[in-house]
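Trainee: predicted model and sequence below, questions to follow.
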Amino acid sequence: MNSYKDFKASYKKYLTIELLFMLFSSFLFVPLISFLFNRILRVLGSNSLLNADVYKLGSSVSGIFGMLIITLVVIVILFLEFGVLIIITQKRYFQKDILITDAFLATLRRLPRLVGFGIFQLVPIFLLLIPFVDLSFVPALLDINIPIILINEWYESYYSLIIYAIVVLIVAYIFLRLIFTLHYFYIENKRIRHATRHSFKLTKHNHMRILYHLCVVNVFVFLAGFSLMRLGSFLAEYVDNYIPGHLIENLYITFSGYMAVIFSILLIPINIIIITRLFYKFKRDQEDVIEDTLTIKPHKRLHKMESNITTFFNRRKPILVTGVIVYLLGMFFVNYAFHDNMVYLRWDVDIASHRGDAENAPENSLSSIRSALNQGVDAIEIDVQMTQDGVIVLNHDKNLQRMAGIDSKINEMTYSEVAQVDIGRLHGEAFIGEKIPTLEEVVEEIVEMDVKLIIDIKAVDSTHTLAENLVTVIEEHEIGEETYVQSFDYDQLKDIRKLNSEIKLGQIMYLFAGDLSHLDVDFYTVRQSMLSERLVRNAQKQGREVWVWTVNIERNIREVLKYDIDGIITDHPEKIQRMLGITLASEEDNG
């Protein structure tokens, strides 16, 4: 109840602080950190790092030093945000009012105590805070899809999932034991080392109580937000029966979007109120003297300026409220106009069969291509390499050991030798005699079909000849519009672009750092574990498609379909077709 009173008395300040922090993140923190990160990449000789090259950040002195600077900047930014919130909450505990500027200046005065070893002691503490704060201002290197990673670990190995769970429990335990470190630092002006020691002492027999209170509060906030959204959805559906068009639907979308933002930015202040209350409760339990020892030294000019601004808005509440309403209505009508003019398509995601139909036939064979065509997929993904005498054939691995049981490499064999290899024998008796097809044979198989061809270059040695021969096959059969060419090797893609500017080119990525806009590509093919809203949003701004590989687990498919992607590469196209078919059927029933 006391926590609720604290929140009710100061929610305007908390909302203002978080909105200001979001504003400064957009106009100051993001440009600053982006500048620093891009300078690091330039020192390393590139505008961006792709896949294995990303590890250069940790394998070079300049990379390590640069990332250390960015880490320290992020710590200072979070230090300021949490400091202001803790100081305002502490003053509220003692029923004292404090201006935001005064709390900010008090936080700034603590900064000198971080100079030296203290700031490095804060690193593990703020690392523990990463799951609970919005770090949209940090480089996209940290963008990972946690649900997909966990699901993959679950299906691949129970042991790895158990290890992961143990690590999470250890991290949670350490987090709970260090939870009062910043309170000792800001409120009692202790150094980080002493603050962590005092936090461990105060939480010695109380960490489970802390966990209980935080869980109860956060579950309550989640349920409150969820209930409000459901109520809004129910009312929107009820009223929508009496109003034609998408007016109510778009009003609900706008309303739910704003409510989600408000709930997310108030979540941290609510938790800090709870933690501050527990801080003083546990100190009282161990018979410490509870008094306000935090001294605030107001800055006269800033104090007067904030007071004047507050008075100005308080006297003009009707104008302020009207302005907010006009802004919200304006955003609503923009949103309504956008959605009302959209052509509502069924789920517009292309399904690509990985290496043909590798489940029912030898991968990258004509049989697998035909089987995939029979499944009605939107695209077929194949892997290509070039023989010693310049013929482009289908194969994924560096050698033929897995497919044919022979330790030979495609690039060291002539086409006549490759043509004798049987890749069906190990797959089953029905495919004995299945040969490695050429790219030209595959193109002739699908040229009359309404299907896209995704060609994944798996060349062991990058050569200009491969690019020339690949482009020749595509041009001779006039399939440039239906063909996508992708590769890990950006140099290969550049060679193809010089030869033919019409072919769609894609960069395959499982990890990246930096600005991708300088890449001359038409789409990204990304590993499912690195799929994020930021990646998709930036790709759309650059007019590029996003394809995801290789998505096979049903839960991962559902997770991936939450994003506005263009295509999915999978070994099980029928799973996605079935899921989309169920969705479409339900849409038709509702329509």
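Mentor: Looks like it arrived, so ask away. Nothing here was measured: the structure is a model prediction, and the numbers come from that model. Numbers count the residues shown, from 1 in each chain.
Trainee: please count neighbours and contacts with C-alpha atoms only from this point.
Mentor: Noted.
Trainee: three-state assignment of the closest residue to Phe29 other than its chain neighbours?
Mentor: Take Phe29 and drop its neighbours on the chain: the residue closest to it by CA to CA, 6 or more residues apart in numbering is Phe137, 6.4 Å away. The assignment at Phe137 comes out as coil when based on DSSP: H, G, I helix; E, B strand; the rest coil.
Trainee: Ser25 contacts Phe137, doesn't it?
Mentor: Yes - here Ser25 lies in contact with Phe137, judged by CA atoms under 8 Å, at a distance of 6.3 Å.
Trainee: tell me, how many residues neighbour Leu129?
Mentor: 14 (other CA atoms under 10 Å).
Trainee: mind giving me the packing neighbours of the host helix or strand of it?
Mentor: Leu129 belongs to helix 117-129 when assigned by DSSP states H and E. Identification of packing neighbours for helix 117-129 by 3 or more CA pairs under 8 Å, 6 or more residues apart in numbering; DSSP states H and E yields helix 61-93, helix 158-177, helix 192-202.
Trainee: Ile568: which element?
Mentor: strand 567-570.
Trainee: one more: Tyr280?
Mentor: Going by DSSP H and E, Tyr280 is part of helix 247-285.
Trainee: and that helix, which residues are buried?
Mentor: Judged by neighbour count (16 or more other CA atoms under 10 Å), helix 247-285 contains these buried residues: 247-254, 256, 264-280.
Trainee: roughly how far apart are Leu44 and Ile69?
Mentor: 16 Å (CA to CA, to the nearest Å).
Trainee: ditto for Trp154
Mentor: Distance, Trp154 to Ile69, using CA to CA: 36 Å.
Trainee: for comparison:
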Amino acid sequence: MKKGILGNFILLLRYNLGTLILFELFHKGIALILVVPIIKYILESAMHNSGIIYLSTDNIFKILSNPISIVLLIMLLLTLGFYVFFEFTATIICFDKSIRYEKIGIFKLIRLGLQKSLKILNIKNYLLMIFILLIIPLTNLTLTSGFIGELKLPDYILDYIQSNNILNLLYMALMIILYMLVIRWIFSIHEIALNRSSFKEAKNESNRITKGKAIKIFLYSIGTFIVFSIIGYGIYYLIIILTALWTKYYRVGNDLSEIFISRAILFKDFSIFIASVSSFILNLGFISAIYYNYKDITFYKNRQKRVKLSIIKKVTTIIVILILVPIEAMAFSIHSNTLFNIEFFYNTTATAHRGGSIAAPENTLSSFKEAILAQAEYIETDVQETKDGELILIHDSNFKRTTGVDKNVWEVDYDEVKKYDAGNYLNLDYYGEKIPTLDEAIKYVRGRCKLLIEIKLNGNESPDIIEKVIKVIKENRVENQCVIASMNKDVLKKVKELDSSFLTCYLTALAYGDFYTWDYVDIYGIESTFVTKSLINDIHNKGKQIFVWTVNDQDTMSKMIDLNVDSIITDDPFLVNDTIYLKKNDFIKIIADYLF
């Protein structure tokens, strides 16, 4: 009699659960003490061979054009791919032993997993590397561990794609194709881990198994994610409540509210680590249960062949788990930037990207009004120069996207620019909105909001554009209310040469290495994907600030606030303030206020 998917799932988890947990702890421990240092060493070696000490958007092509550096980067990807595939293969092998009613120890599992993982290094299995490191993380079907996590395009790239109808359609089509590939190839990992040596053979078998079942598998994946999330959050909130009651009725000090908050925060960090361990096991376990069900593979318990773990081994396993879990939880929290803000006090502010551009046309006075209403600390805006030397606020070098006029900034005089409609592209409510000059913008926001002014070089501006920007700022006497920003370091150096009292901001989409000690930079504006706790600490320790861009989703905002960045550059400054309010009044704080 077939057990069915649920029966298989219970058996897969129950039979070798201790070994599974030990392996996950081992796998994450290896990441912290071995894999991460190796990857950092390879990356820094590639940078050294390219003659650079930091990595940012202005020198990324140096490393990509150096043959030795390219070889080192390939080694980096192979190391990462092997490590990730090792987790898949060892876990699947453990599940396979469980479905056969066979026990397996941690050392044997590690040995078999390492042997099977070598298949990913075979040149003919290059597509497996792409599948593991790119396709599965991009689709975010909860089949990635905490070390890799989900992979997503940076927000500024997504914004650019979504602003173009053709690119947006192509992107959506690509994502649909990737989802279909993951569903069709989902069992190829099991096949290559257990039965095949070639990924081509493995995916062909997976295609055969999933034929006509793709929608059902997709619904199973969504359903299990919802169920596991509900159970996980239910357990989390229950333990928080029990912790509060324990603190209240078993007094150990005077300030019970502070004691409870400290305990709750420690548990929150701990629960993030537990979730990273359990989610991979649970999701891969359920997919494995579907795999055995669809392949119609059933094993029956043979009591004569069954090997039992001795009581000593069981006790030893439990003790090792109890020792390793807290240690790795703390190390994982530090490494993964999950440490919570214990003070419940947040210093992060909002910087309105091109004004409140989610509600009003970007880089217009209407968008600035929205930013002021949202109580943003800064308004980020872009300055370029027209043919006759006027400084206007526009991001693109061409007017077409925001005005419909297919002309470049340096081709037209300001008298013509004044006739353009910069609001109709958003909606009719802003029909007739004009492109403001820098002088108009400063006069409008003076005393109500600070300005983060990015000087955008297009190669056709006058040599004295920096001097002209500084002159406008000084004429309006708002030097202490403006920061001059650029993706070009030379611009910031020139600003400091002209007037060292001006604050400067270096904008980069990529940040790694020794770049935060530059004396001509006061603020580092970094794309949120590359922001880490250690990077923030390094910048703050130098007495400088860090702004992150462009963050429009609440989850990333919440993470950045916990990391204590100085400001979040966003199209929606209202959402930043809402997120800070919610964090100041989250479940832990509500319970503390209610009980203490």
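Mentor: Yep, that arrived. Every value quoted in this text rests on a predicted model; they were computed, and no experiment measured them.
Trainee: tell me how they score on TM after superposing.
Mentor: Once superposed, the chains reach a TM-score of 0.70 (TM-score structural alignment, normalised by the length of structure 1), with 546 aligned residues with a CA RMSD of 5.5 Å.
Trainee: thinking again about what came up before, list the buried residues for the helix holding Leu129 of structure 1?
Mentor: Buried residues in helix 117-129 of structure 1 (16+ other CA under 10 Å): 119-120, 122, 125-126, 128.
Trainee: can you check stretch 386-402 of structure 1 too?
Mentor: Burial within stretch 386-402 of structure 1, assessed by neighbour count using 16+ other CA under 10 Å, is assigned to 386-387, 390-400.
Trainee: in strands, which of those residues fall?
Mentor: Judged by DSSP state E, the subset of the buried residues of stretch 386-402 of structure 1 located in strands is 386, 392-394.
Trainee: around Asp159 of structure 2, count how many other residues there are.
Mentor: Counted with other CA under 10 Å, Asp159 of structure 2 comes out at 14.
Trainee: so it sits in a helix?
Mentor: Yes - counting by three-state DSSP, one finds Asp159 of structure 2 located in a helix.
Trainee: distance of it from Asn168 of structure 2?
Mentor: 10 Å.
Trainee: same question, Ile130 of structure 2
Mentor: 23 Å.
Trainee: also Asp388 of structure 2?
Mentor: 36 Å.
Trainee: got the contact list for the nearest residue to Leu516 of structure 1 once chain neighbours are set aside?
Mentor: The shortest distance from Leu516 of structure 1 to any non-neighbouring residue, by CA to CA, 6+ apart, is to Ser48 (6.3 Å). The neighbours of Ser48 of structure 1, taking CA atoms under 8 Å, 6 or more residues apart in numbering as the test, are 41, 512-516.
Trainee: list the residues that contact Ile248 of structure 1.
Mentor: 236, 239-240.
Trainee: scan the residues you listed and report the most crowded one.
Mentor: Ala236 (18 neighbours).
Trainee: would you confirm that it belongs to a helix?
Mentor: Yes - applying three-state DSSP, one finds Ala236 of structure 1 inside a helix.
Trainee: contacts only, for it.
Mentor: Counting by CA under 8 Å, 6+ apart, Ala236 of structure 1 touches 248-249, 252.
Trainee: again, only this time at 6 Å
Mentor: By CA atoms under 6 Å, 6 or more residues apart in numbering, the contact list for Ala236 of structure 1 reads Ile248.
Trainee: tell me how far it lies from Tyr327 of structure 1.
Mentor: Ala236 of structure 1 is 21 Å from Tyr327 of structure 1, by CA to CA.
Trainee: now do Ile146 of structure 1
Mentor: 35 Å.
Trainee: so how far is stretch 363-381 of structure 2 off the chain centroid?
Mentor: 26 Å (CA atoms, centre = their mean, to the nearest Å).
Trainee: returning to what we had before: which strands and helices lie in contact with the strand holding Ile568 of structure 1?
Mentor: On a contact count with 3 or more CA pairs under 6 Å, 6 or more residues apart in numbering; DSSP states H and E, strand 567-570 of structure 1 meets strand 350-354, strand 545-549.
Trainee: so which of these is the most packed in?
Mentor: The highest average neighbour count among those, using mean count of other CA atoms under 10 Å, belongs to strand 350-354 at a mean of 26.
Trainee: quick check: it compared with structure 2, mean distance?
Mentor: On superposition with structure 2, the mean distance recorded for strand 350-354 of structure 1 (mean CA distance after the TM-score superposition for structure 1) is 4.3 Å.
Trainee: need the strands for structure 2, in chain order.
Mentor: Under DSSP E, structure 2 gives strands at 54-56, 349-353, 378-385, 391-393, 450-455, 482-486, 503-508, 511-513, 523-527, 545-549, 567-570.
Trainee: cool, thanks, signing off.
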